[in-house]
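from the sequence below, what's the structure:
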Amino acid sequence: MQGKAVLHLSGVCALSVVVMLGLGLLGHLRQLADPTDVVLQDGILLVMMVGLNLEWLQVPVFFRSELPLGQQVRLNAVPLLVMALTWLDLLGMAQNWFHPFAMPVRLALIVAGCVAVFEEYFFRGVVLTLLMRALPHHLLAAVVGSGLIFGSFHLINWVHQPLALTLLQGANAWAMGLLLAAIYLRTRALLWPILWHFTHDLGVLLLTGVVVDTRPTTSVTVGTGLAIIYVVTALVLLRPDKQATLTWPLTAISHHG
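Okay, here's the model as predicted:
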């Protein structure tokens, strides 16, 4: 199982990178607007990934939780608070910069939705589970590894923004990936990470648009603080006494809840 999972993970990540670069180049050559490019790219990638999963990977992806709603909300208490603080920080920076929305709200909703659904299905639904299969007795290592893969995919932004800012985004995405993986594992519902991811990206898109300039969306101090909160919250959610109940993604079934 471990060798097969590694092969699946390597193949699907390599294929995703090639398709992302190819679609990005095609969008550039066709002179598509950046939001249109993102929607088409993530839409195509999502359809491709769902098809590959159904026909090849056979990774179970659960969207709805069997836990009571109240328990799900309690598990997401800190992430929901961080989400609210992030929005307050984004709105405060927008007010300080006298910066109007960089993108129409309707378009931002579409882009944020496409990005959130594809990235959560791929990184939390597929990549995390394949890593757990490859490392069946090392849950935290699988979670950290999935976060590193999630962060490394953000390095593609280097093509249109400074390296320092890209590395900062990658590090923050790694920390966020840990939190989203912990939320998914504890709730067994991909809808929660999708909601968190969507809300986060919606704020960033409204403030900066798709192409980020040399200004980070938050200060380095705030970004570092948020990253620490992400990691600590993930470790609390994945504390040793809870890990024994989190082996459900290892089951090789094709049922998608």
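
CA only for contacts and neighbour counts going forward, please
OK.

and L165, what helix or strand is that in?
Here L165, judged by DSSP states H and E, is contained in helix 163-187.

likewise for V73?
Going by DSSP H and E, V73 is part of helix 69-75.

ok, N96 next?
helix 77-97.

quick one: contacts of that helix?
When contacts are defined by CA atoms under 8 Å, 6 or more residues apart in numbering, helix 77-97 is touched by residues 100, 179, 196, 199-200, 203-204, 207, 217-218, 226, 230, 233.

helices along the stretch 101-250 of the chain, start to end?
With helices called from DSSP state H, counting those that start in this stretch, the stretch 101-250 of the chain shows them at 105-119, 128-134, 139-153, 163-187, 191-208, 220-237, 240-243.

could you identify which of the ones you listed is most buried?
Comparing the helices of the stretch 101-250 of the chain by mean neighbour count (mean count of other CA atoms under 10 Å), helix 128-134 ranks first with a mean of 26.

show me what that one is packed against.
helix 2-29, helix 139-153 (3 or more CA pairs under 8 Å, 6 or more residues apart in numbering; DSSP states H and E).

quick one: the last one to helix 2-29, angle?
Spelled out, it's helix 139-153. 20 degrees (axes from the mean of the first three to the mean of the last three CA atoms, to 10 degrees).

elements contacting helix 139-153?
Under the contact definition 3+ CA pairs under 8 Å, 6+ apart, helix 139-153 sits against helix 128-134, helix 163-187.

now show me the structure for the sequence below, then we'll compare the two:
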Amino acid sequence: MNLRAMKTTVGIWLCLIGVFAIIHFAYLFAGIESDNRVIVDDALLTLLVLLLNKKYLQLKLHHQIDLSLNELLRINSLPIFFYCVYIASWFVNLQNLSLMRIADTILLALAAAVFEETFFRGILMNNILQHSPRNPNSYLSAILVSSVLFGLTHMINLFGQSFSATLLQVINAFAIGVMLAAIYLRTGSLKWTILYHFMLDFTGILASGTVIIATPTLQKWVAVLVVDLLYISAGMILIRKSQEKKLEF
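Next comes the predicted model:
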């Protein structure tokens, strides 16, 4: 990855952080604390990102890659396993939840998944690849840079939760980002990454009742880090050198 790709990618990300900060302090000034503000924020940010991309960046967010159903299932094997776990968790909690709560959670999770996948896996990764040669090193750089920025973005949650919870969230987001970025490169579509991101946020919000994460226990740290290793390993397997031709789009 060349210096231009790094500068423009980090610059785009910093602009987003600036918008996040302005919105956050506007809510603080207005005394608005509802989690539902995330729905409005992410919906507007998605539209803004898409409009700016169409007018200025002109990055292609989806790519045509001919894959069989078996290949798609292999690429998404780890997320599919976790889909099943998340769905089981959802059914366990379903009997204790109101329809309004479920609807709110769906909107929260969907808004976050669409915006974050469009921006981090779509805009940032494609911006890096647009200025880089098509080879495994460039793919790895795109994955790592976009995932680091994805993780660091969660530091903004320090405004509402403990440092320990935020640090774990940053690490977890980085690991998830590695796997989702690799899946995006291998499938050429944000649909799979949006689906997994949605399921992850949906079940997480249902379990905690809020987008704010409680201070993690030692057991929670260990459990999350073990899963994070699986995410990173899956990503590295998907973009290994033997897959170079399949990664090209």
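
which parts of stretch 34-49 of the first structure are buried?
Neighbour-count burial for stretch 34-49 of the first structure flags 35, 37-43, 45-46, 49 (criterion: 16 or more other CA atoms under 10 Å).

from the residues you listed, which is closest to R74 of the first structure?
The shortest approach to R74 of the first structure among those belongs to L46, at 29.9 Å (CA to CA).

what's the nearest residue to the closest one if we skip its chain neighbours?
Spatially, and ignoring its direct neighbours in sequence, L46 of the first structure is nearest to F118 (5.1 Å; CA to CA, 6 or more residues apart in numbering).

tell me the spacing between that neighbour and M48 of the first structure.
Distance of F118 of the first structure to M48 of the first structure, computed by CA to CA, to the nearest Å: 10 Å.

and D201 of the first structure, by the same measure?
22 Å.

and R74 of the first structure, by the same measure?
R74 of the first structure is 34 Å from M48 of the first structure, by CA to CA.

equivalent analysis for I183 of the first structure, please.
To M48 of the first structure, I183 of the first structure is 25 Å away according to CA to CA.

do G170 of the first structure as well
24 Å.

ok, L29 of the first structure next?
Using CA to CA, we find L29 of the first structure at a distance of 22 Å from M48 of the first structure.

same question, V39 of the first structure
14 Å.

what of C114 of the first structure?
Taking CA to CA as the measure, C114 of the first structure falls 14 Å from M48 of the first structure.

same thing with T86 of the first structure?
Distance from T86 of the first structure to M48 of the first structure, by CA to CA: 32 Å.

do the same with A171 of the first structure
As judged by CA to CA, A171 of the first structure and M48 of the first structure stand 27 Å apart.

same check, this time on G223 of the first structure
Applying CA to CA, the value for G223 of the first structure to M48 of the first structure is 33 Å.

likewise for A108 of the first structure?
From A108 of the first structure to M48 of the first structure the distance is 23 Å (CA to CA).

touching stretch 174-187 of the second structure from outside, list them.
By CA under 8 Å, 6+ apart, stretch 174-187 of the second structure touches 65, 67, 72, 75-76, 121, 125, 143-144, 146-151, 190, 192-193, 228-229, 231-236, 238-239, 246-247.

which residues in the first structure does that stretch match up with?
Aligned using TM-score structural alignment, stretch 174-187 of the second structure spans residues 174-187 in the first structure.

what's the mean distance for the matching stretch versus the second structure?
Mean deviation of stretch 174-187 of the first structure relative to the second structure after superposition (mean CA distance after the TM-score superposition for the first structure): 0.5 Å.

centre of the chain versus that stretch, how much separation?
Centroid separation for stretch 174-187 of the first structure versus its chain: 9 Å, with CA atoms, centre = their mean, to the nearest Å.

got it, and stretch 193-211 of the first structure?
Worked out by CA atoms, centre = their mean, stretch 193-211 of the first structure lies 11 Å from the chain centre.

same question for stretch 100-115 of the first structure.
On CA atoms, centre = their mean, the centre of stretch 100-115 of the first structure falls 17 Å from the chain's centre.

ok, now stretch 137-147 of the second structure?
That offset, for stretch 137-147 of the second structure, works out to 14 Å (CA atoms, centre = their mean).

ok, stretch 121-131 of the second structure next?
Relative to the centre of its chain, stretch 121-131 of the second structure is centred 14 Å away, using CA atoms, centre = their mean.

could you do stretch 150-159 of the first structure as well?
With CA atoms, centre = their mean, you get 12 Å for stretch 150-159 of the first structure.

what sits up against that stretch?
Contacts to stretch 150-159 of the first structure, defined as CA under 8 Å, 6+ apart, come from residues 17, 123, 166-167, 169-174, 177.
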